[in-house]
Each structure stands twice: as structure tokens, then as C-alpha cells.
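A.B. asks: coords please:
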Amino acid sequence: MATEAFEDIAETFEFLEDWEDRYRHVIDMGKAMPPLEEAFRVPATKVDGCASQVWLLPEIEGTGSNAVFRFRGESDAMIVRGLIAVLHALFSGLTVSDVLKVDAAAELGRLGLNDHLSAQRSNGLRAMIERIRALASHAASGA
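C.D. replies: Have a look, this model is predicted:
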């Protein structure tokens, strides 16, 4: 299960055969994201487990399992900003219950990211996914 935005990324990655081109594309996606205002770069939005500084701000519309999940993010590392953009494409716009159904590892595996990210970046990516799932789970529970 992937959003149309994520499918567009997967299609682009198929066209870009060289990993360096894919890497540049991810960085460009990060550069295209609007910055997260300084006021939202606080401990409550910071993602632990990332080598870089990462903040994810949830923007959930509605309540319960049918609430729509969106988020904004920021990082001090350009490649990580790009990874946030990829996750945004993967998860934003889904209901919180659908966010919990996404097999992020499989979807990201389609892009070949696991094969080309350092261990630290892979751990950080997992930490971001865990945070997104936790935010969605919390919203789905109505808490």
C-alpha cells in the first residue's frame, strides 16, 4: 500500500539506474520541502535514534482511526531531509489506521535505500518510521 506520491518516487527511481543519481534526487526532494519553523524544533518533536538532528511535527485531521495523517519535518542533514520527504510521500494523506498497515521496510526496499544507506542513516530512518507509527497509533486510539 503506497500513496500516489510514493509511487511517483518509485517510478522515478526505476528511471534513475545509477545510485548517485537517486541519492541526488532524494537530496533535491529534501531541498524542495518547506522548512520547519524554529518554534517547532523542540524536544517534543525531536526524533531520538538519529545521528542527525531530526524533528517531525504531526498534523492530524479528525479523530479516531479515520483521522488523516500528515506531518512536516526537518533535519540538519540534506540527505535526511530527503529521507523525510520520502517518508512524507509514503505516509502523508493516509488515515492513521492505514499508516499502521504500511509495510515501510518493503516499500522503501523497492527504492533500494537499505542497500545504500550507512548503518547510522538506516537506524535513523527506522527511528523516524517508528515515530510516525507511534504518532498514528496514538491518534488512532483517540488518546
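
A.B. asks: only C-alpha atoms for contact and neighbour calcs from this point on.
C.D. replies: OK.

A.B. asks: Quick test: name the residue nearest the centre of this structure.
C.D. replies: In the chain, the centroid-proximal residue (Cα atoms, centre = their mean) is Leu87; its distance is 2.1 Å.

A.B. asks: ok, and the closest non-adjacent residue to it?
C.D. replies: Ile129 (7.8 Å; Cα to Cα, 6 or more residues apart in numbering).

A.B. asks: Toward the C-terminus, what is the element adjacent to the helix or strand where the residue nearest to the centre of the chain lies?
C.D. replies: Taking DSSP states H and E as the criterion, Leu87 maps to helix 78-91. Downstream of helix 78-91, the next assigned helix or strand under DSSP H and E is helix 96-101.

A.B. asks: Please identify the buried residues of that following helix?
C.D. replies: Neighbour counts over helix 96-101 (16 or more other Cα atoms under 10 Å) mark 96-100 as buried.

A.B. asks: Summarise which helices and strands that helix is packed against.
C.D. replies: For helix 96-101, the packing partners by 3 or more Cα pairs under 8 Å, 6 or more residues apart in numbering; DSSP states H and E come out as strand 68-75, helix 119-140.

A.B. asks: one more to line up against the first:
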Amino acid sequence: MNAIATPNADQAQQDIVDEFAFFGDWTERYQYLIDLGKQLPEFPEDLKIEDYRVHGCQSMVWLVPSGNADKLHFQATSDSAIVSGLIALVLRVYSDRSARDIIATEPRFIEAIGLAKHLSPTRSNGLAAMLAKIKAYAAAALRA
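C.D. replies: Next up, the predicted model:
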């Protein structure tokens, strides 16, 4: 049995909800988001091109897909510490999943941890743009 099984998208979202429940206030939760963002893998400078840029974000965000409809992997980065943390959460839920799973998975964790109420409108728009781009990449992989 594989001891390091990757949780499915629903379990990944529940893990995120459970982690955020440990923190008493939003100052601590923002710090946790920033810490998560610092743990993102190194992002190659040569991928910071217009083709991979997510528009609708106030900060600069790049999102690069790889793989196929059976398993899509995403690399992403941002020039904003909090947005990098949001990327870390989104990648936990959506990266390394099948295109069908990605399209079927609603980002319930955003509401469940209270992010929806605590993000500025521009960050909320950026998060929505990132999720839309991930789902667009998944839809394209299914058509390929």
C-alpha cells in the first residue's frame, strides 16, 4: 500500500479547511498563507511570459500547465506574498488531477475557510481568474 497517497480533491479541500481552523484570527491566517506561498517550488524565469500570465489579477501571476487530460500538473508563481499563498492552496486542490476532476471540482474551501469575506475585491477577482484559467486548461486538455 502506498503510504504517501495524494489526497483526492475533496480531501485536499477538507485538509485546507482543517488547517485554517487551527488559527484564531485572520492575522494568523494571512501569515499562514504567506508561509505557504514561500514553500512554492522555484518557478523558472523563462516561463514568466505573456502566454502564461493570468489576467484579472492585480499582482503578476503566471500559471503553466503540463501533462494531459489524464493528469494535469500546474506550476505557478506570483510577485505577491498573499497571492502566492492562494496559489499554493489552489495547486493542492487542482494540480496533478485529471481534467474531468478539475472541471468537476468546485473550490468549496474558499468559502469554508472564510477567504471569500477576507480577500480584497482585486484579490478575489484574481483568484477567480486563476480558477477559470485552470478549468480552461482542463477543458482544452479534454478536447485535445
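
A.B. asks: just to revisit the earlier point, pick the most buried one from the helices and strands packed on helix 96-101 of structure 1.
C.D. replies: Highest mean neighbour count of these: strand 68-75, a mean of 23 (counted as mean count of other Cα atoms under 10 Å).

A.B. asks: And that strand against structure 2, how far off on average?
C.D. replies: Superposed on structure 2, strand 68-75 of structure 1 shows a mean distance of 0.8 Å to its aligned residues (mean Cα distance after the TM-score superposition for structure 1).

A.B. asks: Now do that strand and helix 119-140, the angle between them.
C.D. replies: Angle between the axes of strand 68-75 of structure 1 and helix 119-140 is 150 degrees (criterion: axes from the mean of the first three to the mean of the last three Cα atoms, to 10 degrees).

A.B. asks: Can you state the residues of structure 2 onto which strand 68-75 of structure 1 aligns?
C.D. replies: Per TM-score structural alignment, the counterpart of strand 68-75 of structure 1 in structure 2 is residues 71-78.

A.B. asks: Return the distance of that stretch from the chain's centre.
C.D. replies: Distance of stretch 71-78 of structure 2 from its chain centroid, counting by Cα atoms, centre = their mean, to the nearest Å, is 8 Å.

A.B. asks: Show me the contact partners of that stretch.
C.D. replies: Identification of contacts with stretch 71-78 of structure 2 by Cα atoms under 8 Å, 6 or more residues apart in numbering yields 40, 43, 59-67, 84, 87, 91, 95-99, 138.

A.B. asks: got it, and stretch 83-99 of structure 1?
C.D. replies: Stretch 83-99 of structure 1 is contacted from outside by 2-6, 9, 26, 29-30, 33, 64-74, 104, 125, 129, 133, 136-137, 139-140, using Cα under 8 Å, 6+ apart.

A.B. asks: about what we covered before: put the buried members of the contacts of stretch 71-78 of structure 2 into a PyMOL selection.
C.D. replies: In PyMOL, a selection of the buried entries from those looks like this (16+ other Cα under 10 Å):
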select buried, resi 40+59+60+61+62+63+64+65+84+87+91+95+96+97+98+99+138
